[in-house]
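In: quick one: sequence and predicted model below, then my questions.
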Amino acid sequence: MSESLRVEDRGAFVLATLDRPEKRNAIDQDLVDVLHALCARLEVERRTLVIAGSGGTFAAGADIAQLRERRATDALKGINTRCFQRIRALPMPVIAVLDGYALGGGAELAYAADIRIGTPSLKIGNPETGLGIIAAAGATWRLKEIVGDALASEMLLTGRILGADEALAAGLVSTIVESHAALEHAATIADRIATLDPAATQATKRALLAPASAHPEIELAEQAVLFESPEKQRRMTEFLERRGARRATEESR
């Protein structure tokens, strides 16, 4: 891929590690390009993605040196926005392991994930207004869906940074795990996902990403397809057979 992104096949999932430790994994154009390339692969392979950062930092923001040189035409291209939208729309779940700083564009990358795991050193938020810009790569609409209007407004309008415990209490992360065990915890989640029906997992993600106006019709349409699938028949038959075997064993005692 690139020196800025290490991609490893871990069987049940693909691990992508932001690897610009000298820049605290700041998101630059090269990293955006390789993330797009990874998305192109995962849109076809349909694998769970785990995103992490190297050097005790997830991503301390976008590359300020590059941002300073960008102008109105660059803003309208949505360089980071389009990348994070693509990550959000991947067919299988995306898990973010948030160690250390996840600020600015790094926070917005985290918001694009389906599942976020924090570590005790997590510092997450959007200080963009202090740099004369706004959080324009997803925070203004994704963050309030995650933590609610009140906290999202305070974070975005004041630049408030949340620590690990605050992020957990707000539902911004689902759990806090020690840094040395966080990736293993993400792998456990990915392994669990791998035991489930991929079609049902992908249908669930599509329903979760759908706007409120699409419900409940989208669930009914997705369920109609799954009700006709051979995999549903196989899994339910196996479940009933196991339950029957357990009952027979209990009755024979």
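Out: Received it, and whenever you're ready, just let me know what you need.

In: alpha carbons only for contacts and neighbour counts from here, please
Out: Fine.

In: looking at this protein, which helix is longest?
Out: The helix spanning the most residues in the chain, taking DSSP state H as the definition, is helix 230-251.

In: I figured Ile161 hits Gly125, correct?
Out: Yes: Ile161 is in contact with Gly125 according to Cα atoms under 8 Å; the separation is 4.6 Å.

In: of the two, who's got more company?
Out: Per other Cα atoms under 10 Å, whichever of Ile161 and Gly125 has more neighbours is Gly125, with 27 against 20.

In: wouldn't the more buried one be in contact with Gly163 here?
Out: No: using Cα under 8 Å, Gly125 makes no contact with Gly163, being 9.1 Å away.

In: strands of the stretch 151-253 of the chain, start to end?
Out: Here the stretch 151-253 of the chain has its strands, by DSSP state E, counting those that start in this stretch, at 161-163, 175-176.

In: Asp28 is nearest to which of the ones you listed?
Out: Put simply, out of those the one that sits nearest Asp28 is strand 161-163, at 22.0 Å, with distance taken as Cα to Cα.

In: same for the closest one, what does it pack against?
Out: Taking 3 or more Cα pairs under 8 Å, 6 or more residues apart in numbering; DSSP states H and E as contact, the helices and strands that strand 161-163 lies on are strand 123-125.

In: report all helices and strands that the strand it packs on contacts.
Out: Under the contact criterion of 3+ Cα pairs under 8 Å, 6+ apart, the helices and strands touching strand 123-125 comprise strand 101-103, strand 161-163.

In: winner for burial among those strands?
Out: Of all those, strand 101-103 carries the top mean neighbour count, a mean of 27, counting by mean count of other Cα atoms under 10 Å.

In: if we can go back for a sec, quick one: closest of the helices and strands packed on strand 123-125 to Thr249.
Out: Using Cα to Cα as the criterion, the shortest distance between Thr249 and the helices and strands packed on strand 123-125 is 50.9 Å, found for strand 161-163.

In: ok, and here's another one to check against it:
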Amino acid sequence: MAGDAVPADAVPADSVPGEFSTLLVDRGPDRLHVRLNRPEVRNAIDQAMIDELHLVCAELEREPRILIISGAGGIFASGADIAQLRERRAADALQGINSGLFGRIARLPMPVIAALDGWALGGGAELAYAADFRIASTTVRLGNPETALGIIPAAGALWRLAELVGEPVAKEIILAGRILNADEALAVHLVTEVHEPGALLAAAHALADRIAKQDPLATRIAKQVFHAPADAHPQADNEAQAVLFESEAKFARMTAFLERKKR
């Protein structure tokens, strides 16, 4: 689809055909672009996709890079795979199958960008909530219809969504089944940018470019300290800054800045 068209030089990719069954993965020196790819079920998140996303996380934990997550075929993710979800029992819920993955994605060392196109519902929405940035196409539809299916959104929406949009809007989405369109999601700051579908991935890569221009160590530490518990500040900030004050990149970047000012 048009929304999957990215300029050839946008990210030098190193894809491995057939590496995954539910994901398409493009690797670049400073980023990974992962596309959810189960078009026959609107990219519903099943156990195989969960397992493969854990492999992606393990790779990014070993070699930190920016992660872009999108969906193939004009849809981000229509939710968890209902056929599998219907068969899960209490023991499965206690394992935290989806919440464990989404927490791991949220904790990745470098920023995560969710590029949302079409449906981003249920587990798909919760995956997006775990990202550091959410940008959307004009076709996006975001929401959590789990209570209509007799369950709750237990993979992060019950607490992440309120942090992102506030309690009143979060309750309207979770308890009353409200589905947000692109303009509504932008108005409540659930997404920060809206683009035409054909420009969405280029915008995601442009955002990744801006992130990549920052010092990687400073970016990683800033993300880590940003999510530290409230009572950890300001000590965590001071300790992190102490590390960066001794880094070679700090001296090199500040020297370059001062040299530019002399010109």
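Out: Cool, got the structure. Nothing here was measured: the structure is a model prediction, and the numbers come from that model.

In: kindly provide the TM-score of these chains.
Out: Here the TM-score for the pair of chains, by TM-score structural alignment, normalised by the length of the first structure, is 0.95; 245 aligned residues with a Cα RMSD of 0.8 Å.

In: quick revisit: what residues does the longest helix of the first structure touch?
Out: 197, 226 (Cα atoms under 8 Å, 6 or more residues apart in numbering).

In: quick revisit: overlap of the contact sets of Ile161 and Gly125 of the first structure?
Out: With contacts defined as Cα under 8 Å, 6+ apart, the residues adjacent to both Ile161 of the first structure and Gly125 are Met155.

In: neighbours of the alignment partner in the second structure of Ala210 of the first structure, just the number please.
Out: Under the alignment (TM-score structural alignment), Ala210 of the first structure pairs with Ala228 of the second structure. Burial measure for Ala228 of the second structure: 13 neighbouring residues, criterion other Cα under 10 Å.

In: next one: Tyr129 of the second structure
Out: By other Cα under 10 Å, 24 other residues sit near Tyr129 of the second structure.

In: and whatever residue of the first structure lines up with Ala115 of the second structure, what helix or strand is that in?
Out: Applying TM-score structural alignment, one finds that Ala115 of the second structure aligns to Val97 in the first structure. Element membership of Val97 of the first structure [criterion: DSSP states H and E] is strand 94-98.

In: show residues contacting that strand.
Out: Residues outside strand 94-98 of the first structure that contact it (Cα under 8 Å, 6+ apart) are 48-53, 57-58, 87-88, 110, 113-119, 122, 182-183, 186.

In: can you give me the helices for the first structure?
Out: Using DSSP H, helices in the first structure cover 29-45, 64-69, 72-77, 79-88, 105-111, 139-147, 149-158, 164-169, 179-194, 198-209, 217-227, 230-251.

In: nearest to Val7 of the first structure, of those helices?
Out: Of all those, it is helix 29-45 that lies closest to Val7 of the first structure, at 8.4 Å by Cα to Cα.

In: what is the closest one packed up against?
Out: For helix 29-45 of the first structure, the packing partners by 3+ Cα pairs under 8 Å, 6+ apart come out as strand 5-9, helix 79-88.

In: dump the ones you listed into JSON lines; add distance to Ala200 of the first structure as well.
Out: Written out in JSON lines, the entries for these read as follows (distance: least, Cα to Cα, whole Å):
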{"stretch": "strand 5-9", "distance to Ala200 of the first structure": "23"}
{"stretch": "helix 79-88", "distance to Ala200 of the first structure": "18"}
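
In: give me whichever of those is most buried.
Out: Ranked by mean neighbour count, those are led by helix 79-88 with a mean of 20 (mean count of other Cα under 10 Å).

In: on average, how far is that helix from the matching bit in the second structure?
Out: Between helix 79-88 of the first structure and the corresponding residues of the second structure, superposition yields a mean separation of 0.4 Å, by mean Cα distance after the TM-score superposition for the first structure.

In: in the second structure, point out the residues matching that helix.
Out: Using TM-score structural alignment, helix 79-88 of the first structure pairs with 97-106 in the second structure.

In: what's in contact with that stretch?
Out: Under the contact criterion Cα under 8 Å, 6+ apart, stretch 97-106 of the second structure has outside partners 50, 53-54, 57, 112, 123, 126-127, 130-132, 154-156.

In: list just the nearest of those residues to Ala83 of the second structure.
Out: Closest to Ala83 of the second structure, out of all of those and judged by Cα to Cα, is Gly123, at 13.7 Å.

In: measure the counterpart of Val7 of the first structure in the second structure to Arg89 of the second structure for me?
Out: The alignment partner of Val7 of the first structure in the second structure, by TM-score structural alignment, is Val25. Val25 of the second structure sits 32 Å away from Arg89 of the second structure, taking Cα to Cα, to the nearest Å as the criterion.

In: do the same with Asp183 of the second structure
Out: The span separating Asp183 of the second structure from Arg89 of the second structure equals 37 Å under the rule Cα to Cα.

In: these two: which is more packed in?
Out: When Asp183 of the second structure and Arg89 are compared on other Cα under 10 Å, the one with more neighbours turns out to be Asp183, at 17 against 9.

In: so what does that one match up with in the first structure?
Out: In the first structure, the residue matched to Asp183 of the second structure (TM-score structural alignment) is Asp165.

In: got the contact list for its match?
Out: Counted by Cα under 8 Å, 6+ apart, Asp165 of the first structure has contacts 120, 176.

In: one more time with 10 Å
Out: By Cα atoms under 10 Å, 6 or more residues apart in numbering, the residues touching Asp165 of the first structure are 118-123, 171, 173, 175-176.
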